[in-house]
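S.K.: could you look at this predicted model? Sequence included:
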Amino acid sequence: MSVNLQALDKLGLSAATKATTTTDTSKSSQMGQDMFLKLMMTQLEKQNPLKPQDSSEFLSQLAQFTMVTGIQELKNSFSSVASTMSEGQALQAASLVGKRVMVESNQGVLGATGGLSGALSLDANSSNVTVQVLNAGGATVRTLELGDRKQGNVPFTWDGMLDDGVTAANPGTYTLKAEAVVEGETVALAPHVAAPVQSVTLGGSQGIEVDLGVLGRHKLADILEVLN
């Protein structure tokens, strides 16, 4: 809480103010609530009764101090709310460990016993929606033909089989390339991929983050959907 000392000059408190700072010239030119009230009372006690201080100046300074006090109290309240929200986010993030979440990524992991799932977000009705699965060498090993789709969320799943429908792909990390035809033009889409949360990092430089293994770390706000 602080009020600029220069504003007290008009109340006849400049002398008292200077007396408090002569022993330490490096002190701030701001004062706290207790000092302000003490100087205010001193000024009232010592003013000339035949020539009292202008009440308008007194009320103006008092209003200024009240406003500063209110702003500081409001700031403290917001700080308390922010701290509570941060703690709530931490608990929420910790509860995600072991669950599968959806984040935006052009990579997906094919497990030894399961497929790879994700979704696309279409801003408009589209035709010939496809998702290509590329191996580490950049070769397409599977093309998922999703056909005509309406605006909105479009889920997709790769069962791990190659284009021949017989051979199973090796487990590992694959790149996803999604496209759709919108009003006659082919546009690229950003895939959303599902992955399990392996751990949660709290208090880092990026805030709360979830570790999705091969897909890396993502902010809590990057999670688009919690699947299970």
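M.R.: Good, I have the coordinates. This is a predicted model, so every value here is computed, not measured.

S.K.: from now on I want contacts and neighbour counts done on CA atoms only, so please keep to that.
M.R.: Noted.

S.K.: so what would you say the end-to-end distance of stretch 101-120 is?
M.R.: Terminal residues of stretch 101-120 are spaced 14 Å apart (CA to CA, to the nearest Å).

S.K.: brain fart, stretch 104-120
M.R.: One end of stretch 104-120 sits 9 Å from the other (CA to CA).

S.K.: quick check: buried residues in it?
M.R.: By 16 or more other CA atoms under 10 Å, the buried positions in stretch 104-120 come out as Glu104, Ser105, Asn106, Gln107, Gly108, Val109, Leu110, Leu116, Ser117, Gly118, Ala119, Leu120.

S.K.: go on, stretch 153-160?
M.R.: Residues of stretch 153-160 classed as buried by neighbour count (16+ other CA under 10 Å): Val154, Phe156, Trp158, Asp159, Gly160.

S.K.: heading C-terminal from the host helix or strand of the second one, find the next helix or strand.
M.R.: What that stands for is Phe156. Using DSSP states H and E, Phe156 falls within strand 152-158. Per DSSP H and E, the first helix or strand lying C-terminal to strand 152-158 is strand 172-182.

S.K.: what packs against that following strand?
M.R.: Judged by 3 or more CA pairs under 8 Å, 6 or more residues apart in numbering; DSSP states H and E, strand 172-182 is in contact with strand 107-110, strand 126-134, strand 185-189.

S.K.: putting a second one here so we can go through both:
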Amino acid sequence: MSEVSAASSAVQSSTTSTTQTSAEESYQMWISILATQLENQDPTDPVDTTEYTNQLIGISQLEQQTLSNETMSSLLVSLQSVENDTSYGYLGEEITALGDTVPLSDGTAKWIYDLPSDASSVELEVQDTDGNVVYTVDGETSSGVHTFTWDGTSDDGSIAEDAPYVLAISAYNDEGELLDVTQYVQGTVTNIASDGTETFLVMDGVSVSKSTLAYVPGV
């Protein structure tokens, strides 16, 4: 997932502002219409009291909507501010999260995988984001949690460039059945991003949702 830009927040802000402005414009229009109606009414046939009261109720409801929009907008901004303040505490920290994509940074990319049972064979493939295989190696076959750290050396001996890479795991048991492997990524948080509704922790361009953070015992 690519880093969420500030443009998303701008769009949300614009949408909220548009809704609030619409309510305010409607409120002002009602006031203008009522004032014009009163100024131009026939003295011999004035506006009906019941109708006038209903119009005032309508204006009051529009006013309340405008105030509610302002309050809600302020509340959303406050909640997002609290969330971001909490997230900034992750900056510079190493995190573990569910996933298969991490950045190769300064010659290091780290994954964790958990085998549900012993495997007869485990193949680890490091792929670029286009699905091209960059590096292949046999993995640990015993059940449980294992860590795999890649130094960026490709199968042809060249050094891969710093970029996001995906770890694909093929693990089979003695019956030749494919095992369901749980994968995690590890990395250092370098930035915080948001799409207006969810906060992401960014590891050199690779974003992970805070909801995928995980604790892996022994790692």
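M.R.: Done, it's in. The model shown is predicted, which means the values in this text are computed figures rather than measured ones.

S.K.: Asn228 of structure 1: which of the helices and strands packed on strand 172-182 of structure 1 is closest?
M.R.: strand 107-110 (17.4 Å; CA to CA).

S.K.: so where is the helix or strand just after that closest one in structure 2?
M.R.: Next along the chain after strand 107-110 of structure 1, taking DSSP H and E as the criterion, comes strand 116-122. Under TM-score structural alignment, the match for strand 116-122 of structure 1 in structure 2 covers residues 109-115.

S.K.: with structure 1 overlaid, how far apart is the matching stretch on average?
M.R.: Compared with structure 1 after fitting, stretch 109-115 of structure 2 deviates on average by 0.9 Å (mean CA distance after the TM-score superposition for structure 1).

S.K.: just how off-centre is that stretch within its chain?
M.R.: Centroid separation between stretch 109-115 of structure 2 and its chain, computed with CA atoms, centre = their mean, to the nearest Å, is 23 Å.

S.K.: cool, and stretch 148-163 of structure 2?
M.R.: The answer for stretch 148-163 of structure 2 is 29 Å, by CA atoms, centre = their mean.

S.K.: and Phe58 of structure 1, what helix or strand is that in?
M.R.: Following DSSP H and E, one finds Phe58 of structure 1 within helix 55-94.

S.K.: returning to what we had before: out of the helices and strands packed on strand 172-182 of structure 1, flag the one nearest Val197 of structure 1.
M.R.: Val197 of structure 1 sits nearest to strand 107-110 of all these, at 13.0 Å, using CA to CA.

S.K.: circling back to that earlier point, could the buried residues of stretch 153-160 of structure 1 go into JSON lines alongside distance to Ala19 of structure 1?
M.R.: Listed next are these as JSON lines, based on distance: CA to CA, whole Å:
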{"residue": "Val154", "distance to Ala19 of structure 1": "74"}
{"residue": "Phe156", "distance to Ala19 of structure 1": "77"}
{"residue": "Trp158", "distance to Ala19 of structure 1": "79"}
{"residue": "Asp159", "distance to Ala19 of structure 1": "82"}
{"residue": "Gly160", "distance to Ala19 of structure 1": "82"}
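
S.K.: so which of the helices and strands packed on strand 172-182 of structure 1 is nearest Leu202 of structure 1?
M.R.: Nearest of those to Leu202 of structure 1, taken as CA to CA: strand 107-110 at 24.8 Å.

S.K.: elements contacting that closest one?
M.R.: Looks like strand 107-110 of structure 1 contacts strand 116-122, strand 172-182, strand 192-196 (3+ CA pairs under 8 Å, 6+ apart).

S.K.: export those to TSV and tack on distance to Arg149 of structure 1?
M.R.: Formatted as TSV, these follow (distance: least, CA to CA, whole Å):
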stretch	distance to Arg149 of structure 1
strand 116-122	8
strand 172-182	9
strand 192-196	16
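
S.K.: can you tell me which of the ones you listed is most buried?
M.R.: Across those, averaging neighbours per residue (mean count of other CA atoms under 10 Å) puts strand 192-196 on top, at a mean of 25.

S.K.: just give me the mean distance for it relative to structure 2.
M.R.: Mean deviation of strand 192-196 of structure 1 relative to structure 2 after superposition (mean CA distance after the TM-score superposition for structure 1): 1.7 Å.

S.K.: ok, now which ones touch the one residue sitting closest to the centre of structure 2?
M.R.: Most central in structure 2 under CA atoms, centre = their mean is Glu198, positioned 3.9 Å from the mean C-alpha point. Glu198 of structure 2 makes contacts with Ser209, as judged by CA atoms under 8 Å, 6 or more residues apart in numbering.

S.K.: what's the matching range in structure 1 for stretch 36-43 of structure 2?
M.R.: Stretch 36-43 of structure 2 corresponds to no residue of structure 1 when matched by TM-score structural alignment.

S.K.: likewise for stretch 161-169 of structure 2?
M.R.: Alignment of stretch 161-169 of structure 2 against structure 1: residues 170-178, by TM-score structural alignment.
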